[in-house]
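**Student:** Okay, sequence plus prediction incoming.
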Amino acid sequence: MSELCNKYTAQDFKSDQEVRWCPGCGDHAILASVQKALPEVAEALNYTKERFTFVSGIGCSSRFPYYMNTYGFHSIHGRAAAIATGVKVANPKLSVWEITGDGDALAIGGNHFIHAVRRNIDINIILFNNEIYGLTKGQYSPTSKLGIITKTSPFGTVEHPFMPGEIVLGARGTFFARSLDVEVALTKDCMVAAAKHDGTSVVEVLQNCVIFNDGTHAGFVDREVREDRTIVLRHGEPMIFGKNKDKGLVLDVENMNLKVVKLGENGITEKDILVHNAKNPNPGIHMMLVNMKAPELPVALGVIRAVKDSTYDDNVRDQVLDVMKNAKIHSMDELLRSGDTWEVE
């Protein structure tokens, strides 16, 4: 505890374990982003390294705690949210990070995921989304695209996929951000923002599995199309994107949806473009943003929603203090001597 927080570097958060993900896996970039983010978080929040704890479930991403020089807990399939919740409630001073995948969080762990979000527990959930089960060798997951051919859907899936952001907002989530594994700096910024948020923060990272689902995000991640098919949202700034920064988003009032316009056409100027308000309690525009799909609309990246609300941790603390204040019994001895008592001689 003697180290100064502002002297940490990414190297301080790297363990001595060999990173054993497949070469080219997007998990490597996410790990680097988190290790770059934590020194900034430690300095901003005046945290020592001992306050960081990583909890994972089961899946390729769940090896994460081994690679962090922090406290960690490699738990069981789908239960990372439950254990992270327990860690946080037991020791509210810890900065708790849950590492999970699209299968671990949204299939077997779906119930725990939505209730962690609903309760607004002050934990940070990083959801690795490669739209496939990688560790168990290529079965389709809750986020796999409709029609995809996998080992468990040889003729194509007949299920519509989850949109993680839609689930978070539907569960009354207070923070949701999205990034790409290849955008290390943006992912780092999302992690820092998540750590500073008081309440459940969910950061979805669209990640590539080079073995079982290579290129699943290629339609908007490939370098030649990325700038025209993604938009990085920043609170208080107009929603402008494109290789030439000449495209923007406006509200199509007739259809109550977002649409892309081009600056300079039909008299469109920057003043006509929607300004991103991540702090708006009304999730309407946020829901539209998380559901945008390329190529018709750009995929929204960055912090999409960040609103204030009471947290589960604070509510539990306040309730305990209130009960203690108003309790008539304050010790075990008082409890044993309360009510009708007698002495056996």
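**Tutor:** Everything's here; your move.

**Student:** okay, CA-based contacts and neighbour counts for the rest of this
**Tutor:** Fine.

**Student:** in stretch 124-136, what's buried?
**Tutor:** Neighbour counts over stretch 124-136 (16 or more other Cα atoms under 10 Å) mark Asn124, Ile125, Ile126, Leu127, Phe128, Asn129, Asn130, Glu131, Ile132, Tyr133, Gly134 as buried.

**Student:** which secondary structure elements does the helix or strand containing the second one contact?
**Tutor:** Taking DSSP states H and E as the definition, Ile125 sits inside strand 123-129. Here strand 123-129 is seen to pack against helix 80-90, strand 95-101, helix 102-103, strand 201-206 when contacts are counted using 3 or more Cα pairs under 8 Å, 6 or more residues apart in numbering; DSSP states H and E.

**Student:** okay if I get the ones you listed as TSV plus distance to Ile149 and mean neighbour count?
**Tutor:** Output for the helices and strands packed on strand 123-129, formatted as TSV (distance: least, Cα to Cα, whole Å; neighbours: other Cα atoms under 10 Å):
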stretch	distance to Ile149	mean neighbour count
helix 80-90	29	21
strand 95-101	20	27
helix 102-103	17	27
strand 201-206	20	26
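
**Student:** Need these in TSV (columns: distance to Met1).
**Tutor:** Below are the helices and strands packed on strand 123-129 laid out as TSV (distance: least, Cα to Cα, whole Å):
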stretch	distance to Met1
helix 80-90	20
strand 95-101	15
helix 102-103	35
strand 201-206	26
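
**Student:** Of these, which is nearest Trp21?
**Tutor:** strand 95-101 (14.2 Å; Cα to Cα).

**Student:** which strands and helices sit next to the closest one?
**Tutor:** Looks like strand 95-101 contacts strand 52-56, helix 80-90, strand 123-129 (3+ Cα pairs under 8 Å, 6+ apart).

**Student:** What angle do strand 123-129 and that strand make with each other?
**Tutor:** If you take axes from the mean of the first three to the mean of the last three Cα atoms, to 10 degrees, strand 95-101 sits at 20 degrees to strand 123-129.

**Student:** here's the one I want to compare it with:
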Amino acid sequence: MSTESGLNVLKPKDFANDLEVRWCPGCGDYSILAQMKKVLPELGIPKHKIVFISGIGCSSRFPYYLSTYGFHTIHGRAPTFATGLKIANPELSVWVITGDGDGLSIGGNHLLHVIRRNVNVNIVMFNNRIYGLTKGQYSPTSRVGHKTKSTPYGSIDRPLSALSVALGAEASFVARSLDVNIKHLGETLKRAAGHRGASFVEVYQDCNVFNHEAFSYATDKEVKADNTIYLEHGKPLIFGKDRHMGIRLNGTDPEVVKLGEGVREDDLLFHDEKAPEPSLAYLLSRMSYPEFPEPMGVFRCIDAPVYEEQVDAQVEKAVETAGDGDLDKLFNSGDTWTVD
């Protein structure tokens, strides 16, 4: 920790600790952890006011590897713990770390409610389309036909789109990034941290043991420009190595078009992350490889009432109306009895 103008200035190393990081060599989680350590000092928040809360899974080891407060909770329930903590102490910067299995299966219900309530927490979902910690079963985001230990003949389940789920719950901030695109990942995490309300960030993360190169179409330098599209607010959806392809609407359906063949940039779909209605953001969340280039970046970022602020306002109004409560009086009111 260095001193600048009499103030303590935190560095990435200040958020590290002496615990051995225990993920498989080459796991994408290392990259996410490294970018988080770089982003946290830029937030200007003291370490004792930062809390990481996780459920169960490889991603959920995250709180152990940061020199902040943290909770390693139970499977799928991290959003519930985070909601309680944020209401009890709104000044804390609260991060929920989850995975596609932890957050979208047993934790799906809890994830929906923390998002729809717009609790001011930051949710980061590591999506590797597999159960890694329990050794390679299919997850809620595994593709149809994917063969695993629990689907030896190929999965017949239609996969969930994490971003579509979040947008369906009226999320006020939704974004996607990649574990290996470190600059973009860092910028995305920083934007999420600065958002008032529930921010939801999906990170495509490589499980190099049980689902290696699941996202190679988006990470291989030879093909990624043709298979991904990076969203910029107010700008047309253009992609491709030569920036010669785009997305436009054909009625209500997106279609891939080639620029210069009777198609101008003005004919393309322009990204509006601040649109009050989430329909276009939802449409983008449904675009997936190989039919479409897969969108990366911020899908939605709007202002919306924050849950814990509304709770505090209700409490203040109740006190104004009824006065301070008396817990002992409450316990002894109504029908009471004595057990001899």
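**Tutor:** That came through fine. Note that the structure is a prediction, hence the values are computed from the model and not measured.

**Student:** Mind telling me the TM-score for this superposition?
**Tutor:** The TM-score (TM-score structural alignment, normalised by the length of the second structure) is 0.92; 332 aligned residues with a Cα RMSD of 2.2 Å.

**Student:** and the longest helix for the second structure?
**Tutor:** helix 307-322 (DSSP state H).

**Student:** Lys328 of the first structure: which of the helices and strands packed on strand 123-129 of the first structure is closest?
**Tutor:** helix 80-90 (24.8 Å).

**Student:** Which stretch of the second structure lines up against stretch 217-232 of the first structure?
**Tutor:** Mapped onto the second structure using TM-score structural alignment, stretch 217-232 of the first structure spans residues 215-230.

**Student:** what's the spacing between that stretch and its chain's center?
**Tutor:** Between the centre of stretch 215-230 of the second structure and the centre of its chain there are 21 Å (Cα atoms, centre = their mean, to the nearest Å).

**Student:** what's in contact with it?
**Tutor:** With Cα atoms under 8 Å, 6 or more residues apart in numbering as the test, stretch 215-230 of the second structure has contacts from 180, 204-206, 237-241, 289-290, 292-297.

**Student:** Helices - which of those land there?
**Tutor:** Nothing among the contacts of stretch 215-230 of the second structure maps onto helices, per DSSP H.

**Student:** Could you measure from Ile268 of the first structure over to Val261 of the first structure?
**Tutor:** In this structure, Ile268 of the first structure and Val261 of the first structure are 8 Å apart, going by Cα to Cα, to the nearest Å.

**Student:** These two: who's more crowded?
**Tutor:** Counted by other Cα atoms under 10 Å, Ile268 of the first structure and Val261 do not tie: Val261 has more neighbours, with 18 against 14.

**Student:** Helix or strand: which one has the more buried one?
**Tutor:** With DSSP H and E as the criterion, Val261 of the first structure is inside strand 257-262.

**Student:** on average, how far is that strand from the matching bit in the second structure?
**Tutor:** In the superposition against the second structure, strand 257-262 of the first structure averages 1.6 Å from its aligned positions (mean Cα distance after the TM-score superposition for the first structure).

**Student:** Setting the sequence-adjacent residues aside, check what's closest to the aligned partner of Lys151 of the first structure in the second structure.
**Tutor:** Under the alignment (TM-score structural alignment), Lys151 of the first structure pairs with Lys149 in the second structure. For Lys149 of the second structure, ignoring the flanking residues on the chain, the nearest one in space by Cα to Cα, 6 or more residues apart in numbering is Gln137 at 5.4 Å.

**Student:** Against which helices or strands is the longest helix seen in the first structure packed?
**Tutor:** Assignment by DSSP H gives helix 27-45 as the longest helix of the first structure. For helix 27-45 of the first structure, the elements it packs on are helix 184-196, judged by 3+ Cα pairs under 8 Å, 6+ apart.

**Student:** Who are the contact partners of the residue nearest the centre of the second structure?
**Tutor:** Nearest to the geometric centre of the second structure sits Val201, at 2.4 Å (Cα atoms, centre = their mean). Neighbouring residues of Val201 of the second structure by Cα under 8 Å, 6+ apart: Asn122, Ile123, Val124, Met125, Val174, Ala175, Arg176, Ser177, Thr188, Leu189, Ala192.

**Student:** which two of these lie the greatest distance from each other?
**Tutor:** For the contacts of Val201 of the second structure, the maximum inter-member distance is 14.6 Å, found between Asn122 and Ser177 (Cα to Cα).

**Student:** rewinding a little: for Met68 of the first structure, find the nearest of the helices and strands packed on strand 123-129 of the first structure.
**Tutor:** strand 95-101 (11.3 Å).

**Student:** Onto which residues of the second structure does the closest one map?
**Tutor:** By TM-score structural alignment, strand 95-101 of the first structure lines up with residues 93-99 in the second structure.

**Student:** List just the one of the helices and strands packed on strand 95-101 of the first structure that sits closest to Lys325 of the first structure.
**Tutor:** Closest among those, using Cα to Cα: helix 80-90, at 20.1 Å.

**Student:** mean deviation (superposed) between the closest one and the second structure, please.
**Tutor:** Looks like 1.0 Å for helix 80-90 of the first structure (mean Cα distance after the TM-score superposition for the first structure).

**Student:** Now do that helix: which elements does it pack against?
**Tutor:** strand 52-56, strand 95-101, helix 110-119, strand 123-129.

**Student:** at 7 Å instead, please
**Tutor:** strand 52-56, strand 95-101, helix 110-119 (3 or more Cα pairs under 7 Å, 6 or more residues apart in numbering; DSSP states H and E).

**Student:** What span of the second structure is the shortest one aligned with?
**Tutor:** So the one you mean is strand 52-56 of the first structure. Going by TM-score structural alignment: strand 52-56 of the first structure matches residues 50-54.

**Student:** Average offset of the matching stretch relative to the first structure?
**Tutor:** Mean deviation for stretch 50-54 of the second structure: 0.5 Å (mean Cα distance after the TM-score superposition for the first structure).

**Student:** which parts of that stretch are buried?
**Tutor:** Applying 16+ other Cα under 10 Å to stretch 50-54 of the second structure flags Ile50, Val51, Phe52, Ile53, Ser54 as buried.

**Student:** quick one: contacts of it?
**Tutor:** 60, 63, 68-73, 78, 82, 92-98 (Cα atoms under 7 Å, 6 or more residues apart in numbering).

**Student:** and what of stretch 83-96 of the first structure?
**Tutor:** In contact with stretch 83-96 of the first structure (Cα under 7 Å, 6+ apart) are residues Arg51, Phe52, Thr53, Phe54, Val55, Glu98, Ile121, Ile123, Asn124, Asp313.

**Student:** What are the boundaries of the strands in the stretch 201-340 of the second structure?
**Tutor:** Listed in chain order, the strands found in the stretch 201-340 of the second structure under DSSP state E, counting those that start in this stretch are 228-230, 238-239, 245-250, 253-258, 294-301.
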